[in-house]
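> one predicted model, sequence on top.
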Amino acid sequence: MKRLLLNCDMGESFGAWTMGDDEAAIVHVDQANLACGFHASDPVTMARTVALAARHGVSIGAHPAYPDLVGFGRRHMACAAHEIQAIVMYQVGALQAFCRAHGTQVDYVKPHGALYNDMARDDAVFGAVLRACASLGGLPLMTGACADNARERSLAQAAGVPLLFEAFADRAYRNGGEMVPRSVAGAVHHDPERIFAQGLAIARGEAFDGLDGEPVRLEAHTLCVHGDNAESLAVVARLRRALEAL
């Protein structure tokens, strides 16, 4: 069985405002999802975080979002499909420039926040992001694993874009693999032991308890721990060791 990869959202600081602990997390992950300026980050932060990932040999993913810096990209925006395609391309292109300057590259795209959630339920949004990935050389798209990803597979195959299915160690799910919205109490796990146990269950292909008490089973390529969740960072090293031991 191929080892589940570990990914983390990084580079989400902005100016004098600091988010997460990229220096501590980078040594434990395989993939770094780097903010591109629309929900977080700025040119200096992007340059610094790309250099950090390159130094540690970590795969870099673009983490584009709706243009919502104040709301940290977690608010839905009524953008037309062509606008979504353009804003994704714009952000990935900026990150690609920094990657070229540091002798590395963007390996995949993982939308952030509301754009990620809208993509999961709206074919027009998903299609726009797929077209952006296709126009950027067929970059793989990271999207959420659920009980049945037939929809995502069908749309991605038609667009000629590979998919990376992602599950979350620190987010609550409902039966069927639907991620619980952040507006619902208990949507984010803050118990390090629960984060570790859920991550390990996903890696083993085992069921874990959803927020509604029903068992959830997810098949994923990569496991996310959020860089802005201190409890997740507290177990990331232990989780990496456990994944390597499987």
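Nice, thanks for sending it over.

> could you use CA atoms for every contact and neighbour count after this?
Will do.

> for Ala134, give its distance to Val88.
For Ala134, the distance to Val88 (Cα to Cα, to the nearest Å) stands at 11 Å.

> included below, for side-by-side comparison, is a second structure:
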Amino acid sequence: MKKHSVDLNSDMGEGFGAWQIGDGVDEDIMPFISSANIATGFHAGDPNIMARTVQLAKQAGVGVGAHPGFRDLVGFGRRTITESPQALVNDIIFQLGALREFARLYNVSVQHVKPHGALYMLAARDEDLSRLLIETLQRLDPTLLLYCMEASVTYRIARELGQPVIREFYADRDYDRSGSIVFTRRVGRLDADQVAAKVLRACVEGRVATVDGDDIAIDFDSVCIHSDTPGALKLVESTRALLTRHDIRVAAPLPARVH
């Protein structure tokens, strides 16, 4: 069934000091998205960048989310670090707390949490980590949305525990036949029209082609385009424009309700 609206999210604030990751165009991308995953200092981001990115999101009317990662500035959070689930969840709480204070400073609420990179992929397959993360988020704030793939352990446990989740579709990543994304450390420049068409097909037909040569069903609530993908601004612009032309509204998820 065709979607009438969809969230469009992107990772924001992924620089550090004088260094920028990707095209460095957060200010340009922000008006085209509806939710921003703001780096919280471990894989990228610093206090000044976090504060500025929260302000940019507020000005653009974009939902603010925490984007915590492994403690891995050198590897941009794309290297798996062996730690206990409790240690990793403590790292996530630490990073979430930092962003929530900046959000509170600028009178913005934190809409969601989305783990970054290798931490996201670890949670997607690790039941102990996903369960502890979800139980902890429910104790902190049961209205926080958790972004994850539908084809993940995280999603299954979230449904089991009643955690509000947002299922993602990755516009700039490949899929395998299981419905999971193919994790990669480096993505080349993509054709913006092809990426937009992939998203439109997923929204209208609920299907995506895989690297295995299959065509699988896919369902989701949010489309992700990474800001560090080369040419990210053009990808976001083209995708939003094509969705708009087909009467699919781009909007942040509705707030979760506590029952």
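Looks like it arrived, so ask away. No experiment lies behind these values; they were computed from the predicted model shown.

> re earlier: comparing Ala134 and Val88 of structure 1, which residue is more hemmed in?
A count of neighbours by other Cα atoms under 10 Å puts Val88 above the other of Ala134 of structure 1 and Val88, at 26 against 18.

> contacts only, for the more buried one.
The neighbours of Val88 of structure 1, taking Cα atoms under 8 Å, 6 or more residues apart in numbering as the test, are 64-65, 129, 132.

> which one of the residues you listed is nearest Leu200 of structure 1?
When these are compared for distance to Leu200 of structure 1, the smallest value, 27.8 Å, is given by Pro64; criterion: Cα to Cα.

> that closest one -> structure 2?
Mapped onto structure 2 by TM-score structural alignment, Pro64 of structure 1 lines up with Pro68.

> kindly report the same for Trp17 of structure 1.
Residue-level alignment of Trp17 of structure 1 against structure 2, with TM-score structural alignment as criterion, gives Trp19.

> just to revisit the earlier point, the match of Pro64 of structure 1: neighbour count?
For Pro68 of structure 2, the count of nearby residues is 31 (other Cα under 10 Å).

> now Asp209 of structure 1
16.

> with Val129 of structure 1 instead?
By the measure other Cα under 10 Å, the count of residues near Val129 of structure 1 is 29.

> ok, the one 4 residues further on next?
One way to gauge burial is a neighbour count; for Cys133 of structure 1, by other Cα under 10 Å, it gives 24.

> counterpart of it over in structure 2?
The equivalent of Cys133 of structure 1 in structure 2 is Leu137 (alignment by TM-score structural alignment).

> test my guess that that match contacts Leu144.
Yes. With contact taken as Cα atoms under 8 Å, Leu137 of structure 2 and Leu144 are classed as touching, separated by 7.2 Å.

> one step back: contact partners for the match of Cys133 of structure 1?
Under the criterion of Cα under 8 Å, 6+ apart, the contact partners of Leu137 of structure 2 comprise Leu144.

> using the three-state scheme, assign it.
Judged by DSSP: H, G, I helix; E, B strand; the rest coil, the three-state class of Leu137 of structure 2 is helix.

> in structure 1, which helix is the longest?
helix 81-101 (DSSP state H).

> what residues in structure 2 pair up with that helix?
Residue correspondence for helix 81-101 of structure 1 in structure 2, counting by TM-score structural alignment: residues 85-105.
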